[in-house]
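Engineer: just to be clear, the model below is a prediction. Sequence and coordinates:
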Amino acid sequence: MPDLRNRAGEPTGAVYGMVNMLRRLRADYHTDDVRTNCIACVFDAPGKTFRDDIYPEYKANRASMPEDLAAQIPHIHEVTRALGWPIVMEPGIEADDVIGTLAHVALQQGFDEVIVSTGDKDMAQLVNDKVRLVDTMKNAVMTRDAVFEKFGVYPEQIIDYLTLVGDTVDNVPGVEKVGPKTAAKWLAEYKTLDGVVANADKIGGKVGENLQKALDWLPTGKSLVTIKTDCEFELRRHIEEQLKAHPENNEELKQLFQRFEFKTWFRALGGVGEEEVAAKPKVEGPPDGSSMSLFDAPTQAVDSIETVCVQNQEQLTALMVELKAAADSKTAVAFDTETDSLEPMNARIVGLSFAVKPGVGYYIPLTHQDLTAEPQLPIDEVLAFLKPWFEDADSPKIAQNAKYDLHVMANHDVWVQGLMEDTMLASYILEAHKPHGMDALALRWLNYNTIKFEDVAGKGASQVTFDQVSIDTATRYAAEDAEVTLRLAHVLKAELDKVPELAKLYHEVELPFGQVLFEVERNGVLIDAAKLDAQSAEIAEKLKRIEEQAFEMAGGSFNLNSPKQIGELLFEKLGLPVVKKTASGAPSTDEEVLSKLAEDYPLPAKLLEHRSLAKLKSTYTDKLPRMVNERTGRVHTNYAQAVAVTGRLASNDPNLQNIPVRTAEGRRVREAFIAAPGCVLVSADYSQIELRIMAHISGDEALINAFNEGLDIHSATASEIFGVGLNEVTSDHRRTAKVINFGLIYGMSAFGLAGNLGITREAAKLYIDRYFSRYPGVARFMDSVRAQAKEDGYVQTVFGRRLWLPEIKSPNGPRRAGAERAAINAPMQGTSADLIKMAMVQLSAWLKTEKLQTKMIMQVHDEVILEVPKGELELIQRRVPEIMTQVAQLRVPLEVGCGMGNNWEEAH
């Protein structure tokens, strides 16, 4: 189960999984039907069973139950009962035997069918014409034929099969070296275990010898793997009476779902009921109903939201009076836009909503296609009337995902000033690992269940644009958005103020950076569509040649885009080794597998080359020319500011951060990003920024000295690891050191390093040990940051950003290991993200102060790209690196590379 936790830190993943499975079973098998209305959830009772007496080593190898799971067992029992399931626990009898007995007795008592929900292979012995197994985790149903298909034996042979194979999970020995295929083969020939034993002297080879050795053990082994169907316990006599399915207890479930923060299920049971409202006020505001400054404390609860539809000039004027009064008192007003599109550069306003005080929301419908002929004010007149307020920097404003609203208003030549709060960004700073949509925030922070967009506009193919929503419905939805945003701003500000570091990061970095991103997106970038078209044609020709070469290697044609056909070709026809399997058990053909196979076989290398080029063509060379905005003639990406837990940006439509730069074709795509006439592109990026941050955070003297002395850090590391002078470092030494330097800050293990360098794991471990002996501060940092992550659930950047690691205490080993690796890198990556944001905020301010025509047009991780008039080039090349390197003082100097050219590739 996922490592889910509620706000109190309690693990909830197993509870979540149980609810999912039990509800699905009841839905799939109609347990409210009178003919199938007996159900039970069977748990092991504490204490020993008869198997422990037969074989003291039974289950001796099992690890103890993880603490997080043990803590959830009482809650699992609670939620199981609340879901209407009778619970069965019989002392001295394993759950398997209870299930086996109940299944057997139920059929004796006249039940038509028994469904056993389990993923345990031992249970296959219970299957017959009236007993089926269901695995809800894999969505699989096990019938008699399915048992044979999976194991190669029928249900009545499963006990004998398990006796021969043994059960490593339960520490039950089988016949040494006898696996599933051998056991199935013997039982196909001799039918039963007795038949195998009777013919043991006919079975030759090593397995025959092992069978002879195991003959005395086999009866004991058989008794251990046999599920008993005749256990004596009182309940077996009262199945129909004691195991009746009960309806779900909604009130109890609602309390449990609220405690565990299963919000979707909680809402489905009525969302915020009266009990929740009393416990946590829905709407907070002053007792006299006056406007609330963000700096005032709430004093009482308001029970409901009043929504006002502004449809005439008198109402609009009255609203404007409220907006001006709020501005005079420096009270922030929440606003929101309703539009006909989610594309920021193209969206047009359908209506505007405002909230001046808690409990009241206003909506101005402007371009609804309302068939009821409800009155609407002319959009141009309304925007002209409100433009001075929107563009007044002294009228403080609040928005949710403000960057989108800024674009929408700018599309109508209204340039919003005075943004004081963005609730999405406030949430992101507080809890980057959680959702930041308004609906989620309202439930999380206000315990308020909002009207959803799907509720007013429909879902899927039947969904309409907002201008087709009736004005009455739109008013309730839109006015609520603004009112909820106002309250969220107050609550989130109070939370931020509890942690001054986070409040500073929000107000001085994240919030102003949102404004900078708006400008960068608005500026856009020019592309050479003709060049991209030519590249597409060339790639198409190359793909055709690769396809022909692949067909020749394969000895026939196949679909290069079909994982199924590729799998059959590689692993069945050509007999290549299976590296790993998919969740369904089929051999995987993903990139990792093909890369591994490509080390020894030419065809996988061709398939990788084909995939890479095909993706480049479909994602960039074909698509980019179609993404040019008709109005501006430029491509405008959208930077998602509140997605990555490290603070980094995500770029989409188009994704400018994933253009491959290690291939010639990928670099040529960058050549199509060009400067405007009379301009050049300048690329400024931090050099080896994460290693410099590692030196600063770890405080390692050797690493700090290397940077302060201006040494090549990879050569300096090579000198330390290989024990040679700097002038004796070879290119191979430096390459190895570079992999180690970057690998270790990403938490790379000796196994990973060995794979990267093509050396043995022992050699890789030796390199790592030498590295840490030369840079002991780095080792200490890594140990301390892991400990901090496990203690706090997060690590921090140099500037106090909290980088949450929800899986750091996961009982799942690989997930926990992944979180531990992330804990090491996250402070570097997060600090790097903070630095580039701080730098861009300062660059934007400087460009405005100097009244320069230079524009920032792109950001890719540690790099910012500017479009620079040639007359400003000398100044930009001098000042931009200065601003970027002086944005913060670390223990080592920051360094910025600055290149220029007519296109991005030349400048980079």
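Structural biologist: Okay, I see it.
Engineer: C-alpha only now, for contacts and for neighbours.
Structural biologist: Fine.
Engineer: now do the contacts for the nearest residue to residue 527 once chain neighbours are set aside.
Structural biologist: The spatially closest residue to residue 527, leaving aside those adjacent along the chain, is residue 673, at 4.5 Å (CA to CA, 6 or more residues apart in numbering). Residues near residue 673 by CA atoms under 8 Å, 6 or more residues apart in numbering: 525-528, 903-904.
Engineer: let me have those in TSV, extended by distance to residue 413, neighbour count and secondary structure.
Structural biologist: Output for those, formatted as TSV (distance: CA to CA, whole Å; neighbours: other CA atoms under 10 Å; DSSP: H, G, I helix; E, B strand; the rest coil):
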residue	distance to residue 413	neighbour count	secondary structure
525	20	24	strand
526	22	20	strand
527	25	23	strand
528	28	17	coil
903	30	23	strand
904	30	25	helix
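Engineer: put this next to the first one:
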Amino acid sequence: MTNKLVLIDGNSLIYRAFFALPLLNNDKGVYTNAVYGFTKLIMRILEEEKPTHLLVAFDAGKTTFRHKTYKEYKGGRQKTPPELSEQFPLAKELLDAFNIPHYQLEQYEADDIIGTLAGAVNTKDWKVKVISGDQDMLQLVSPSVTVDVTKKGISEVESYTPAFLQEKMGLRPEQIIDLKALMGDSSDNIPGVRGVGIKTATKLLGQYNTIESVYDHLEDISGKRLKENLVTYQKEAFLSKQLATINCESPIELTVNDLAYNGYESKDVFTIFKELGFQSLLDKMDHSGSVNEEKILQSVDYTLVEQITSEMFTGNETLIIEMLHENYHQATIEGVAIVNDANKYFIPAAAAINSSVFKEWAENERNKKYVYDAKGTVVSLLRHGIHIKGITFDLLLASYLINPAENNQDIPSIGKRMGYEEVRFDEEVYGKGAKMKVPEQPILAEHLIRKANTIHSVKHRVEEELKKNEQFKLYKELEMPLALILGEMEHRGVSVDRTRLDKMHVELKERLQTIENKIYGLAGETFNVNSPKQLGSILFEKLELPVIKKTKTGYSTAAEVLEKLEGEHEIISQILLYRQLGKLQSTYIEGLLKVIDEGKIHTRFNQALTQTGRLSSTEPNLQNIPIRLEEGRKIRQAFVPSNNDWVIFAADYSQIELRVLAHIAEDEKLIAAFKDNLDIHTQTAMDVFHVDKNDVDANMRRQAKAVNFGIVYGISDYGLSQNLGITRKEAKHFIDRYFMSYPGVKAYMDEIVQEAKHKGYVTTLMNRRRYLPEITSRNFNQRSFAERTAMNTPIQGSAADIIKKAMIDLSLKLKTDKLQAKLLLQVHDELILEAPKDEVEKLKQIVPQMMEQTVELMVPLKVDYAYGDSWFDAK
């Protein structure tokens, strides 16, 4: 029998998973994206590889035996983000649940552990599979050792055998070490030979076999500069070979026999999936941990309705408007379910939207409706000429307020948390991806009735939870009214002048062509500017610019690398501009042109997504149109009023988060500065630098501004140093000076952290909660992140609450005063309206008034406004 040993590079794969997946966290506020990606990879390995022996190897620490040879080894690496480092202990807990051995050895790296074990079983009775994201491992390839290297994130791998390595790279496994010796590796700070990239190194090894032979034949090597570099950096080359060589005789304390793998207990895996909040993985298991192919649910009775009558309604109904796709601006209504205390009804879509009785019931505000996603319900029916009113309960918003960190806010997940499980997940009924389809009517009807039953059954309990948390007012008076306003805004959409966008598209295309030609002229040849490989060859081989960073495949041409080279050659600034304008063209101009529908764009505002309560925008994201470049700002010229003789009117809160901070912290000096209408950044510069107002220069004010807003976001000295390009010591000095100048802010920061430790959560001015279970963690990184979050959430969240209330107050005022002006967009701290020109004078009064007086703080809220023929002109 052949044994199969699978050796996994834990650090490499967790790192790759972190950057491959969006930053996710569970209901406890713990980041889980890296662990989630790693988990899926582990499950795939167990299923596909079926190992008889298994180990996950980890690096033991920052210092290894290689540092004795070269103390700068790995010296250029950026500090591991705390959001990643806090996930390593979780990954090891997960491996324990799977009964998978993991190991680390002081002074050695995971590569060395893997190399030693792979070499220990180099016989015909064993097959070895090494899995890593690091091409260094390719030196271990042999007839019995295959190395899988992750290619795209962690979802794709390339399997290297000796034959494939030869075909792909033209090298034998032992030559990988020589390759690294010649070209170096910036990620590990291995120096190599300056000016030698993967192309040159591979060519040299093809000719001379080893690095030693390269140096034996120096006189035969063509190219004056290459020869000079090989001579100059000979010491570095042989040092690099030593550093790059995996130690296959590491003094590990385990043997292959210790790695026998006999599977895992399902209940252990189920438990950790539940703790980590991996709902999609949990859904495939029952509570014992076994795979759950089909849930057995109680039968439901309902009436199929083809003709709607008024007798069906009691005045308190739960309503489901079912669409398969998230974008309710385009999705087809597949069916309607109505449940009340007396009956349960399934109504085919056409029978509902074409019924005058249904329309009359829906538009009567006295008829109370309970729904899931009020905003989506409003928009979906407005598309069919039905303006639903009387929505008094929204399960999505209510559940979101109870715990905004909860990743799964669909009806079955909420029902489960509330003790009601008589409903299937949509994927079970419709399938997913390309296989998604509407089932036969009886299956669809039963699913919709179960959804409506869930809402009807848990409504009372959810409302009681909100009242217990003192959040019912936030829910009823802020989020619910706002959902209906947002629904009307989204349906109304924003008018777009397609002609202007088309013109910008043509102009930008011509501009890009001009820049491209200029790049070709500076390079002395044509090439694919968008190809990192070709660009790297031009910059670092032909133009001989200094190599800042190398990747596994050659030279890095990332933005941060090019920015460091900007003064070295004129071509760099042109490439950076080309990239910026190229992204503007493809992502924004072409992206917007694709979604124009009858002259308008209809975004969706995510009301139940962010943990701070801020709205975000999607499909398309109109909050994120870039405005740093003039060409980006000009995109706003295409956003115009929907009527002639109308204008776009924009109103923006000035420094709202700093004003909220002054109020919450009750800092006398900060309050006085805002009351006296001082420039807060100049004032902070005066305090931090101990200078008079007249001595504050532009750089001082810029640094003070970074400190001001950094404090709001709980910035560390490291973060501030990165923002300002200064040392951590200088950054710490700035922060310390700030707290000395504003002691109330320091006292608030200390108190709110203690309050979070005591309660387990923090709240905004309007009682929005954010839970912080990691605030008492023994893990320094987890605890530090939670502490920063405790400091900034009440500020950011309160600012979000204030602008939401302003939208409600302003919307009501526009209706009360019978104005034609309409809200179009909310972009961070700004509200965008459209209005007839003859209403502008009125808006100049009421918009700032409503926004500034929406809440009463210790400092005045200040609103700036502007208007014009387009969004661009309203500045």
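Structural biologist: Nice, I can see it. Only a predicted model underlies this, so the values are computations on that prediction, with no experimental measurement involved.
Engineer: care to give me the TM-score?
Structural biologist: The TM-score (TM-score structural alignment, normalised by the length of the second structure) is 0.75; 783 aligned residues with a CA RMSD of 5.2 Å.
Engineer: re earlier: do you know how far the residue mapped onto the residue nearest to residue 527 of the first structure from the second structure is from residue 625 of the second structure?
Structural biologist: Alignment note (TM-score structural alignment): residue 673 of the first structure maps to residue 639 of the second structure. Distance, residue 639 of the second structure to residue 625 of the second structure, using CA to CA, to the nearest Å: 12 Å.
Engineer: check residue 684 of the second structure too.
Structural biologist: For residue 684 of the second structure, the distance to residue 625 of the second structure - CA to CA - is 30 Å.
Engineer: okay, those two: which has more neighbours?
Structural biologist: Taking neighbours as other CA atoms under 10 Å, residue 684 of the second structure and residue 625 compare with residue 684 leading, 25 against 16.
Engineer: quick one: the strands in the stretch 601-750 of the first structure?
Structural biologist: 638-640, 650-652, 673-674, 679-686 (DSSP state E, counting those that start in this stretch).
Engineer: got those strands as JSON lines, with distance to residue 96 of the first structure columns?
Structural biologist: Output for the strands of the stretch 601-750 of the first structure, formatted as JSON lines (distance: least, CA to CA, whole Å):
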{"stretch": "strand 638-640", "distance to residue 96 of the first structure": "50"}
{"stretch": "strand 650-652", "distance to residue 96 of the first structure": "49"}
{"stretch": "strand 673-674", "distance to residue 96 of the first structure": "65"}
{"stretch": "strand 679-686", "distance to residue 96 of the first structure": "61"}
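Engineer: burial check on the counterpart of residue 323 of the first structure in the second structure, number of neighbours?
Structural biologist: Using TM-score structural alignment as the criterion, residue 323 of the first structure maps onto residue 313 of the second structure. When neighbours are defined as other CA under 10 Å, residue 313 of the second structure has 18 of them.
Engineer: and the one 10 residues further on, by the same measure?
Structural biologist: The local packing of residue 323 of the second structure (other CA under 10 Å) involves 19 other residues.
Engineer: grab the nearest non-local neighbour of it.
Structural biologist: residue 333 (5.0 Å).
Engineer: and the one you found, what pairs with it in the first structure?
Structural biologist: With TM-score structural alignment as the criterion, the equivalent of residue 333 of the second structure in the first structure is residue 349.
Engineer: which helices and strands does the host helix or strand of residue 812 of the second structure pack with?
Structural biologist: Per DSSP states H and E: residue 812 of the second structure is located in helix 780-816. Packed against helix 780-816 of the second structure by the contact rule (3 or more CA pairs under 8 Å, 6 or more residues apart in numbering; DSSP states H and E) you find helix 82-85, helix 480-492, helix 656-665, helix 698-712, helix 743-759, strand 761-763, strand 822-827, helix 840-852.
Engineer: quick check: buried residues in stretch 485-498 of the second structure?
Structural biologist: Of the residues in stretch 485-498 of the second structure, 485-498 count as buried by neighbour count, 16 or more other CA atoms under 10 Å.
Engineer: which one of these is nearest residue 712 of the second structure?
Structural biologist: Using CA to CA, residue 486 comes nearest to residue 712 of the second structure of those, at 27.7 Å.
Engineer: aligned partner of the closest one in the first structure?
Structural biologist: Using TM-score structural alignment, residue 486 of the second structure sits opposite residue 517 in the first structure.
Engineer: got the contact list for its match?
Structural biologist: 403, 639.
Engineer: who are the contact partners of the match of residue 333 of the second structure?
Structural biologist: Applying CA under 8 Å, 6+ apart, we find residue 349 of the first structure in contact with 337-340, 366-367, 408-409.
Engineer: in the first structure, what residues pair with stretch 840-856 of the second structure?
Structural biologist: Across the first structure, the stretch matching stretch 840-856 of the second structure (TM-score structural alignment) is residues 873-889.
Engineer: so what does residue 483 of the first structure match up with in the second structure?
Structural biologist: The alignment partner of residue 483 of the first structure in the second structure, by TM-score structural alignment, is residue 453.
Engineer: pretty sure its match sits against residue 339.
Structural biologist: Yes: using CA atoms under 8 Å, residue 453 of the second structure makes contact with residue 339 at a distance of 6.7 Å.
Engineer: more neighbours: which of those two?
Structural biologist: Neighbour totals were compared for residue 453 of the second structure and residue 339, and residue 339 leads with 28 against 25 (other CA under 10 Å).
Engineer: ok, the more buried one to residue 348 of the second structure distance?
Structural biologist: Counting by CA to CA, the gap from residue 339 of the second structure to residue 348 of the second structure is 15 Å.
Engineer: equivalent analysis for residue 800 of the second structure, please.
Structural biologist: In this view, residue 800 of the second structure and residue 348 of the second structure are 39 Å apart by CA to CA.
Engineer: same deal with residue 249 of the second structure?
Structural biologist: 71 Å.
Engineer: neighbour count: the two, which is higher?
Structural biologist: residue 348 (20 against 13).
Engineer: once you drop chain neighbours, what's closest to the residue mapped onto the more buried one from the first structure?
Structural biologist: With TM-score structural alignment defining the correspondence, residue 348 of the second structure maps onto residue 365 in the first structure. In space, and not counting its chain neighbours, residue 365 of the first structure is closest to residue 351: 4.4 Å by CA to CA, 6+ apart.
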